[in-house]
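Enquirer: sequence plus the predicted model coming up.
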Amino acid sequence: MRAATLISRVFTPTLLLAVLYSVVGALAVGWVGVAWSLVGMVFTVAIPAAIVDVGVRRGRYTDHHLSRREQRAVPLGLAATSVLVGLAVLALAGAPRAIVALQVAVLVTVLVVTAVTLVWKVSLHVAVVGAAACVLTLLGGGWWALSWLAVPVVGWARLRLTAHDLAQVVVGCVLGALVSGAVLVIAGVASLP
């Protein structure tokens, strides 16, 4: 149980997105891309994390993982709004296409997962891990494909903690990977192998 808790904390969506943005920025345009990724992280990581943190401290949400499905709509909706504002900022400021595409991928993934989670709980952890693995594989290729190994590890952790059932874990991965991958391909920053 301790290992599953640690894995869930290390691979929490906000932390994983912070790492993903930095890597995508570096893959896209080197260190300049990392600087651009910080802008995306403000709207995709910092603001949504603050929204959840304030909600937990005020008793609106049970925990930072938004474990109760019925508590997810408002913070995920606010997160989507923040990501959308970040997208506008990045696009208007002339950010690299890969960073803008990643912002769009995160926005569409949040919207799709939120729509599903209104009626059925899906694993946000595994959705983000699946999305990250897909993005890294499409943009980095080669050794970055090993990032897929994190998917079953995180899936196991979420199952072990009884946070989700197997279907919720699998659907989370499929949604995260398909939506993010499709956005990158449509945006023209990645192509299918």
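Expert: Nice, I can see it. Numbering: from 1, shown residues only.

Enquirer: rest of the way, CA atoms for contacts and neighbours
Expert: Fine.

Enquirer: give me the element the residue with the shortest distance to the centre of the chain is part of.
Expert: By CA atoms, centre = their mean, the mean C-alpha position of the chain lies nearest to residue 128, the distance being 3.7 Å. According to DSSP states H and E, residue 128 maps onto helix 124-140.

Enquirer: report the contact partners of the residue nearest to the centre of the chain.
Expert: For residue 128, the contacting residues are 13, 16, 17, 172, 173, 176, by CA atoms under 8 Å, 6 or more residues apart in numbering.

Enquirer: quick check: closest non-adjacent residue to the third one.
Expert: Right, residue 17. residue 45 (6.8 Å; CA to CA, 6 or more residues apart in numbering).

Enquirer: is residue 76 in a helix, a strand, or coil?
Expert: Following DSSP: H, G, I helix; E, B strand; the rest coil, residue 76 is assigned to helix.

Enquirer: could you say which helix or strand holds the nearest residue in space to it that is not next to it in sequence?
Expert: With sequence-adjacent residues excluded and distances taken as CA to CA, 6+ apart, residue 76 is closest to residue 114, at 6.4 Å. Using DSSP H and E, the element containing residue 114 is helix 97-117.

Enquirer: hang on, the earlier thing: may I see the buried residues of the helix holding residue 128?
Expert: Within helix 124-140, the residues that qualify as buried are 124-140, counting by 16 or more other CA atoms under 10 Å.

Enquirer: likewise stretch 28-44?
Expert: Result for stretch 28-44 [16+ other CA under 10 Å]: buried residues 28-29, 33-44.

Enquirer: my guess is the residue nearest to residue 17 contacts residue 16. True?
Expert: No: checked against CA atoms under 8 Å, the pair residue 45 and residue 16 is beyond contact range at 9.3 Å.

Enquirer: of the two, which one has the most company?
Expert: Neighbour totals were compared for residue 45 and residue 16, and residue 45 leads with 22 against 17 (other CA atoms under 10 Å).

Enquirer: one more structure, for comparison:
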Amino acid sequence: MRFDVHRLADSISWAISPVVVAPAVYCAITLLGYADDPGKFSYLTVLFAASTAAPMLLIYGLKKIGKVSDYNITFREQRFIPLLVLTFVNVLGYEFMQQLHAPRLLTGILLFNAVNTVLILLVTLQWKISIHLFTLTSCIALLFLKFGVDVLWFLTLVPLLMWSRISLKAHNFMQTLVGGVLGFLIMFAELTWWIGL
């Protein structure tokens, strides 16, 4: 049986996609990092709605009406509307978190998701950055801030995801590299400032 490189790359791309990675990391941070907080399930509901439910419903709807060509929104020109809507969704999520008096790290996640979505949106006007890599490394930065150096082994997923996105011709090397580097550094800097470390 012939080994299907494209299928492997596609499977990796979906397994380490933003709608998988973000909620998994948010679950770990909320349920393990704030296990004794009685509001943890409320926080997680808001995070899940903003990071997974809203993007999936939005992209499904846009695909249905032909505004995007595929669920990964491969074409740069098609990313403006989804990113704009997701910025609003994260701002709304931040406001909900404030009302719940959530821990500062959790409110910061949604606040800076909104800020960083605007950043990606502005970059997208001229260039195509890898949102897959940006999301993965920003989530690793979150885990690092909450749990310390033991989680940095997740960085081994970065070259694997880079290979996947390049193999699928969704991005070139620089687009994946810049997405990965910026994702970690920006989220780390933002939240370090936000929580006062």
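Expert: Arrived safely, thanks for sending. On a predicted model such as this, the values are computed, not experimentally measured, just so you know.

Enquirer: report the TM-score for the pair.
Expert: For this chain pair, the superposition-based TM-score is 0.92 by TM-score structural alignment, normalised by the length of the first structure; 190 aligned residues with a CA RMSD of 1.5 Å.

Enquirer: picking that back up, among the buried residues of stretch 28-44 of the first structure, name the ones in helices.
Expert: The helices, defined by DSSP state H, take in 28, 29, 33, 34, 35, 36, 37, 38, 39, 40, 41 from these.

Enquirer: which residue in the second structure lines up with the second one?
Expert: Residue 29 of the first structure maps onto residue 34 in the second structure, with residues paired by TM-score structural alignment.

Enquirer: and that match, how far from residue 88 of the second structure?
Expert: Residue 34 of the second structure sits 26 Å away from residue 88 of the second structure, going by CA to CA, to the nearest Å.

Enquirer: which residues are in contact with the match of residue 29 of the first structure?
Expert: Applying CA under 8 Å, 6+ apart to residue 34 of the second structure gives the contacts residue 40.

Enquirer: run the last query once more with 10 Å
Expert: Applying CA atoms under 10 Å, 6 or more residues apart in numbering, we find residue 34 of the second structure in contact with 28, 40, 41, 43, 103, 106.

Enquirer: before we move on, what about residue 160 of the first structure?
Expert: By CA under 10 Å, 6+ apart, residue 160 of the first structure lies in contact with 1, 2, 3, 4, 5, 154.

Enquirer: and the helix holding residue 114 of the first structure, how far from the second structure on average?
Expert: By mean CA distance after the TM-score superposition for the first structure, the fitted helix 97-117 of the first structure averages 1.4 Å away from its aligned residues in the second structure.

Enquirer: residues of that helix that come out buried?
Expert: By 16+ other CA under 10 Å, the buried positions in helix 97-117 of the first structure come out as 97-111, 113-114, 117.

Enquirer: ditto for stretch 86-98 of the second structure
Expert: 86, 87, 89, 90, 91, 92, 93, 94, 96, 97.

Enquirer: reformat these as TSV; add distance to residue 195 of the second structure and secondary structure.
Expert: Converted to TSV, the buried residues of stretch 86-98 of the second structure look like this (distance: CA to CA, whole Å; DSSP: H, G, I helix; E, B strand; the rest coil):
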residue	distance to residue 195 of the second structure	secondary structure
86	24	helix
87	21	helix
89	22	helix
90	18	helix
91	18	helix
92	20	helix
93	18	helix
94	15	helix
96	18	helix
97	15	helix
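
Enquirer: out of these, which is nearest to residue 192 of the second structure?
Expert: Sorting those by distance to residue 192 of the second structure puts residue 94 at the head of the list, at 17.5 Å, by CA to CA.

Enquirer: re earlier: translate the residue nearest to the centre of the first structure into the numbering of the second structure.
Expert: Counting by TM-score structural alignment, residue 128 of the first structure lines up with residue 135 in the second structure.

Enquirer: residue 5 of the first structure now?
Expert: Under TM-score structural alignment, residue 5 of the first structure pairs with residue 10 in the second structure.

Enquirer: tell me the first helix or strand C-terminal of the strand or helix carrying its match.
Expert: Secondary structure from DSSP H and E places residue 10 of the second structure in helix 5-15. Using DSSP H and E, the next helix or strand after helix 5-15 of the second structure towards the C-terminus is helix 18-27.

Enquirer: quick check: closest non-adjacent residue to residue 176 of the second structure.
Expert: Closest to residue 176 of the second structure by CA to CA, 6+ apart is residue 130, at 5.1 Å.

Enquirer: actually residue 166 of the first structure, not the one I wrote
Expert: Counting by CA to CA, 6+ apart, residue 166 of the first structure lies nearest to residue 159, which is 6.9 Å off, once chain neighbours are set aside.

Enquirer: how about the one you found, what's its partner in the second structure?
Expert: Aligned by TM-score structural alignment, residue 159 of the first structure pairs with residue 166 of the second structure.

Enquirer: surely that match touches residue 133?
Expert: No: look at residue 166 of the second structure against residue 133 with CA atoms under 10 Å: they stay out of range, at 11.4 Å.

Enquirer: can you check which residues contact both of these two?
Expert: 175, 176.

Enquirer: follow-up on the earlier one: what's the residue nearest to residue 76 of the first structure aligned with over in the second structure?
Expert: Residue 114 of the first structure maps onto residue 121 in the second structure, by TM-score structural alignment.
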